[in-house]
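**Q** Sequence first, then the predicted structure:
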Amino acid sequence: MEANLQLPPILFWDIDPSKLDYDAKARFIIGRVVMYGSLADWTAILAYYGPDRVRDEMLQERYLDKKTLNYLSFYFEVPKTEFRCYTLQQSIPQHWNY
């Protein structure tokens, strides 16, 4: 099943992409693709994992940048407040918030 998912190795610059388990590390892989991947990578993970699994994994992700969070909230029609990263972001006070 892994042969169906072809992602650029540059997305996984800090690990050996050949040793990556696509099912066990789904949240890690999906997170990298949504924050750093291309539109083709996005459609590839949607086809491989399915929209429900992508949504469920991203709801539990600890960190997403603001653009990615807004996009996923809009795409899946889920309020930002339901994402774990949004809740964690609000509970950590900013030191210098200009």
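**A** Yes, it's here. Numbers count the residues shown, from 1 in each chain.
**Q** Going by C-alpha atoms from here, please, whenever you check contacts or count neighbours.
**A** Noted.
**Q** Which element, helix or strand, includes the residue most central in space within the chain?
**A** Nearest to the mean C-alpha position of the chain, counting by Cα atoms, centre = their mean, stands G31 at 2.2 Å. Taking DSSP states H and E as the definition, one finds G31 inside helix 26-36.
**Q** now swap in R55 and tell me
**A** Under the criterion of DSSP H and E, R55 resides in helix 51-59.
**Q** the inter-axis angle of the helix or strand just after that helix versus helix 51-59?
**A** Once helix 51-59 ends, the next helix or strand along the chain (criterion: DSSP H and E) is helix 66-76. On the basis of axes from the mean of the first three to the mean of the last three Cα atoms, to 10 degrees, helix 66-76 is oriented at 150 degrees to helix 51-59.
**Q** List of residues touching helix 66-76?
**A** Helix 66-76 is contacted from outside by 34-35, 55, 78-80, using Cα atoms under 8 Å, 6 or more residues apart in numbering.
**Q** next up, a second structure to put side by side with the first:
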Amino acid sequence: MRKLPYFLEKYFWDVDFPGIDKKTYSAFIIERILEFGDKKSIRWMMNSFNLDEIKEVIIASRILSKKSANFWQIIFKIERDNILCFRKPSLQKQKMIWKY
């Protein structure tokens, strides 16, 4: 089990911090740091995960705020149309088929 550095504990307030495995929960860790991280945590993330893995999390995440996703999209030069959190939700109100 690859444990996380203690200074990252503040980003994982809602989970059992000692139980977070870096390899198993990499997408979760990257999302949290992208959303809430400071310079030190971002530097750690960049050294701990490869660039393609970080970009994939940005593209696939629906949890990132639009503000954070926009920032990282510019930093990593990712096509905006590829990022899921910018897409409109697929849940649209359906027309009534049968009126009682």
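**A** Thanks, I have the structure now. Everything numeric here is computed off the predicted structure, so don't read it as measured data.
**Q** From P93 of structure 1, how far out is the residue nearest to the centre of structure 1?
**A** Per Cα to Cα, to the nearest Å, G31 of structure 1 is found 24 Å from P93 of structure 1.
**Q** Over to I15 of structure 1?
**A** Per Cα to Cα, I15 of structure 1 is found 31 Å from P93 of structure 1.
**Q** buried residues in the helix or strand containing A47 of structure 1?
**A** Using DSSP H and E, A47 of structure 1 sits within helix 39-49. Under the neighbour-count criterion of 16 or more other Cα atoms under 10 Å, helix 39-49 of structure 1 has 41-42, 44-46, 48-49 buried.
**Q** Equivalent analysis for stretch 11-24 of structure 2, please.
**A** 11, 17, 20, 22.
**Q** swap in stretch 82-90 of structure 2?
**A** In stretch 82-90 of structure 2, counting by 16+ other Cα under 10 Å, buried: 83-86.
**Q** Residues contacting that stretch, please?
**A** For stretch 82-90 of structure 2, contacts defined as Cα under 8 Å, 6+ apart pick out 58-66, 69, 80-81.
**Q** The helix holding G31 of structure 1 vs structure 2, mean deviation?
**A** Following superposition, helix 26-36 of structure 1 is found to deviate from structure 2 by 0.7 Å on average (mean Cα distance after the TM-score superposition for structure 1).
**Q** starting at the chain centroid, how far to stretch 61-70 of structure 2?
**A** For stretch 61-70 of structure 2, the separation from the chain centroid amounts to 7 Å (computed by Cα atoms, centre = their mean, to the nearest Å).
**Q** what span of structure 1 lines up against that stretch?
**A** The alignment of stretch 61-70 of structure 2 onto structure 1 (TM-score structural alignment) covers residues 61-70.
**Q** out of everything not next to it in sequence, what's closest to M1 of structure 2?
**A** In this structure, M1 of structure 2 finds its nearest non-sequential neighbour in D21, 5.7 Å apart by Cα to Cα, 6 or more residues apart in numbering.
**Q** Return the distance of the one you found relative to S90 of structure 2.
**A** 32 Å.
**Q** ok, now F28 of structure 2?
**A** Separation of F28 of structure 2 from S90 of structure 2 (Cα to Cα): 23 Å.
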